[in-house]
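1. I'll drop the sequence and a predicted model, then ask my questions.
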Amino acid sequence: MQSVEIYTSPLCGFCHAAKRLLNQKGVEFSEIDVFRNPDRKPEMIERANGGRTVPQIFVGETHVGGCDDLYELERAGKLDALLASE
């Protein structure tokens, strides 16, 4: 199973929705709160190729994108394969 990292902030509904999907799938993930740790935001922007909004989701070294992108992978039946890949 790939490691999953998600950059979030506490008042972000899309962050909560993305975490809810991951939790429903039983996926363990590391959460990086850029509101409480603003020094991590430049790292997020660089890793996300300029993406400044949260959430920014990474599966292994793959940048998934945001919440809509995560749900699109799930709808397309591609999320499980991405999570399982080595």
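-> Structure's in. What do you need?

2. can we go C-alpha only for contacts and neighbour counts from here?
-> OK.

3. doesn't residue 6 make contact with residue 32?
-> Yes: the criterion here is C-alpha atoms under 8 Å, and residue 32 meets it with residue 6 at 6.1 Å.

4. of the two, who's got more company?
-> residue 6 (24 against 19; other C-alpha atoms under 10 Å).

5. check which helix or strand covers the more buried one.
-> Assigned by DSSP states H and E, residue 6 belongs to strand 4-8.

6. starting at the chain centroid, how far to the helix or strand just after that strand?
-> Once the chain leaves strand 4-8, the next helix or strand it forms, by DSSP H and E, is helix 13-24. Once both centres are worked out by C-alpha atoms, centre = their mean, to the nearest Å, helix 13-24 turns out to sit 9 Å from its chain's centre.

7. Pasting the second one now:
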Amino acid sequence: MARIEIYTKAFCPYCSRAMALLASKGVAVEETDITLDRHARDAMIQRADGRTTVPQIFIDGRHIGGSDDLAALERAGDLDPLLAG
């Protein structure tokens, strides 16, 4: 199974949507809440090529993007193979 990392913030509807999609797949997710964690936020920005919005999602270290990107992978049928590792 793939390693899934997601950077989130409190009260973020896009983060909730991405987490719900991943939960529906039954996969374990490593969530990092950057709401009050400047160091985690800086790490996310560096890993996400300067993107500052949340969520930022990584599957096996590969930057997927945000909630819309994750949903697009699902619609295209490309998410399940990534999650399988």
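-> Yes, it's here. Only a predicted model underlies this, so the values are computations on that prediction, with no experimental measurement involved.

8. How close are the two chains, by TM-score?
-> The TM-score (TM-score structural alignment, normalised by the length of the second structure) is 0.96; 85 aligned residues with a C-alpha RMSD of 0.7 Å.

9. what's the average distance of the strand holding residue 6 of the first structure to the second structure?
-> By mean C-alpha distance after the TM-score superposition for the first structure, the fitted strand 4-8 of the first structure averages 0.2 Å away from its aligned residues in the second structure.

10. Show me what that strand is packed against.
-> strand 30-33, strand 56-59 (3 or more C-alpha pairs under 8 Å, 6 or more residues apart in numbering; DSSP states H and E).

11. Surely residue 33 of the first structure touches residue 8?
-> Yes: assessed by C-alpha under 8 Å, residue 33 of the first structure is found in contact with residue 8 at 4.8 Å.

12. who has more neighbours, these two?
-> Neighbours were counted for residue 33 of the first structure and for residue 8 using other C-alpha under 10 Å; residue 8 has more, 26 against 17.

13. buried set for stretch 62-78 of the second structure?
-> 64-67, 70-71 (16 or more other C-alpha atoms under 10 Å).

14. check contacts around the residue nearest to the spatial centre of the second structure.
-> With distances taken as C-alpha atoms, centre = their mean, the residue of the second structure nearest its centroid is residue 57 (2.2 Å). Residue 57 of the second structure makes contact with 4-7, 63-67, 70, according to C-alpha atoms under 8 Å, 6 or more residues apart in numbering.

15. All set, thanks.
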